[in-house]
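S.K.: have a look at this prediction, sequence included:
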Amino acid sequence: MPHTRAETDREAGGNNGVSDKQIRLKIFSPNVLDITLVDLPGITKVPVGDQPSDIEARIRTMIMSYIKLPSCLILAVTPENDDLANLDALQIAGNADPDGRH
């Protein structure tokens, strides 16, 4: 199995690029529900490396394409030392699921 960093560099470039190609984790067991985990990138406000100038909009669009699906369970991961009222992840999750059904 190729090294994770090498695969990331191959797909997204070695200079902080971002790809919309999925990396999937599949869990097989007769004792659990079928689930696919999609790890989405965090919001980038300022482009670095090879990132395009509209990187924030591209990432937001990518995230919404997944989390607006009714079958999606949103797990918004946030730093523990940030103010929850100011977190992009929670704002995006709220926009995708305003009734809190996901």
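M.R.: Good, I have the coordinates. Note that the coordinates shown come from a computational prediction; the quantities given were computed from them, not determined experimentally.

S.K.: please count neighbours and contacts with C-alpha atoms only from this point.
M.R.: Fine.

S.K.: and R5, how far from A96?
M.R.: Per C-alpha to C-alpha, to the nearest Å, R5 is found 31 Å from A96.

S.K.: and I55, by the same measure?
M.R.: 20 Å.

S.K.: so R5 and A96 - more neighbours on which side?
M.R.: Taking other C-alpha atoms under 10 Å, R5 and A96 do not tie; A96 has more neighbours (20 against 10).

S.K.: wait, doesn't the more buried one sit right on S65?
M.R.: No. With contact taken as C-alpha atoms under 8 Å, A96 and S65 are classed as non-touching, separated by 9.5 Å.

S.K.: okay, pairing it with this:
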Amino acid sequence: MSENFFAKRREVEAQVASKASQDESFRKRLLADPRAALGDFGVRVPEDVEIKVLEESARLSYLVLPRNPEELSAEDLDAVAGGLGASVQCTCNLVKPM
């Protein structure tokens, strides 16, 4: 469920930041209750995802590291546990070089 949120997150970050810079009440709500503020913005945050909104200043900056891409998603784990597999058939013709 949270995979969709992370896939779409990058699409709306700039829009949310822009609105927060133009609308002080939205900015305050985003800092106080990010889930509700994002919901008002039309973004549904899954219950299993925690949201933290941090405000930078002239003397404080944040570097956000993305999650480890090697971590399996819930969907990946379900596929492994359920025995989902793929089979590829290949017909190869061997040609003697001239």
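M.R.: Yep, it's here. If you're wondering where the values come from, they're calculated on a predicted model, not measured in any experiment.

S.K.: let me see the TM-score of these two.
M.R.: Scored against TM-score structural alignment, normalised by the length of structure 2, the superposed chains reach a TM-score of 0.28; 40 aligned residues with a C-alpha RMSD of 3.5 Å.

S.K.: that's a helix at L25 of structure 1, yeah?
M.R.: No. Read with DSSP: H, G, I helix; E, B strand; the rest coil, L25 of structure 1 is strand and lies in no helix.

S.K.: just give the closest residue to it, not the sequence neighbours.
M.R.: Spatial nearest neighbour of L25 of structure 1, excluding adjacent residues (C-alpha to C-alpha, 6 or more residues apart in numbering): L37 at 5.5 Å.

S.K.: show residues contacting stretch 9-29 of structure 2.
M.R.: L30, A36, A37, L38, F41 (C-alpha atoms under 8 Å, 6 or more residues apart in numbering).

S.K.: buried stuff in that stretch?
M.R.: Within stretch 9-29 of structure 2, the residues scored as buried using 16 or more other C-alpha atoms under 10 Å are V16, A20, F26, R27.

S.K.: would you turn those into a markdown table with secondary structure?
M.R.: Listed next are the buried residues of stretch 9-29 of structure 2 as a markdown table, based on three-state DSSP:
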| residue | secondary structure |
| --- | --- |
| V16 | helix |
| A20 | helix |
| F26 | helix |
| R27 | helix |
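
S.K.: and which of those is nearest E75 of structure 2?
M.R.: Closest approach between these and E75 of structure 2, by C-alpha to C-alpha: V16, at 27.9 Å.

S.K.: for that closest one, give its distance to E24 of structure 2.
M.R.: 12 Å.

S.K.: check the burial of A89 of structure 1 by counting its neighbours.
M.R.: A89 of structure 1, neighbours per other C-alpha under 10 Å, totals 19.
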